[in-house]
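*Asks:* for reference, the sequence and a predicted model appear below.
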Amino acid sequence: MPHAYNGMAARDLQGAVWRKSRYSNSQGSCVEFARLPGGEVAMRNSRFPEGPVLVYTPAEIEAMILGVKDGEFDDLMGH
């Protein structure tokens, strides 16, 4: 797998296994994640499966997940 970098095309991450939440809607509007061999986590928009890809460190993903679980981003949902 080539070196992963922010903004790269998802198709260049050969062998990446993309996952999305079971809460994603059926129209394919989903955020998808893939763990990379070096431990980083790639993220893409399922509406644009070719990319661009954003790449995060495990610590960055952990901070985001903890913030989501804690409700820090609830205001972004527009409810």
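*Replies:* Okay, I see it. All values derive from a computational prediction rather than experimental measurement.

*Asks:* when you work out contacts or count neighbours from here on, use the C-alpha atoms and nothing else.
*Replies:* Noted.

*Asks:* tell me who's in contact with Pro37.
*Replies:* Residues near Pro37 by CA atoms under 8 Å, 6 or more residues apart in numbering: none.

*Asks:* looking at this, Met64 is in a strand?
*Replies:* No: under DSSP: H, G, I helix; E, B strand; the rest coil, Met64 falls outside any strand and is assigned helix.

*Asks:* that one and Met8: what is the separation?
*Replies:* 21 Å (CA to CA, to the nearest Å).

*Asks:* element containing the spatially most central residue of the chain, please.
*Replies:* Closest to where the C-alpha atoms of the chain average out (CA atoms, centre = their mean) is Met43, at 2.3 Å. According to DSSP states H and E, Met43 maps onto strand 41-45.

*Asks:* take a look at this one as well, against the first:
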Amino acid sequence: MHHARHAYNGMAATELRGVVWQKSRHSNSQGSCVEFAKLPGGNVAVRNSRHPDGPALVYTPAEIEALLLGVKDGEFDHLV
């Protein structure tokens, strides 16, 4: 298995066998959502649910925490 810490900016989602992908309960019925998976070692992979075999970007826990705090604070509300 490919180790996330060696990935430059991500990897093929197909290389992430055995991880559990999760999407929001608020996802639309067409399946257009972002999915997250916690990787061994603590990093988090992110992929597009419409392309489950496509690329997955890999982030550190600190990067995901900053994203989630920004979302909770409404910093990205202008995007939707």
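*Replies:* Okay, I see it. It should be emphasised that the depicted structure is a prediction, and the values quoted were computed from it without experimental measurement.

*Asks:* the residue nearest to the centre of structure 1 corresponds to which position in structure 2?
*Replies:* Under the alignment by TM-score structural alignment, Met43 of structure 1 pairs with Val46 in structure 2.

*Asks:* ok, its match touching Leu39?
*Replies:* No: in this structure Val46 of structure 2 lies outside contact range of Leu39 using CA atoms under 8 Å: 10.4 Å.

*Asks:* separation between the aligned residue in structure 2 for Gly7 of structure 1 and Val71 of structure 2?
*Replies:* Alignment note (TM-score structural alignment): Gly7 of structure 1 maps to Gly10 of structure 2. For Gly10 of structure 2, the distance to Val71 of structure 2 equals 22 Å [CA to CA].

*Asks:* same question, Asn48 of structure 2
*Replies:* Separation of Asn48 of structure 2 from Val71 of structure 2 (CA to CA) stands at 18 Å.

*Asks:* between the two, which has more neighbouring residues?
*Replies:* Set Asn48 of structure 2 next to Val71 and count neighbours by other CA atoms under 10 Å: Asn48 wins out with 19 against 12.

*Asks:* just the element for Val58 of structure 2, please.
*Replies:* Val58 of structure 2 belongs to strand 55-59, assigned by DSSP H and E.
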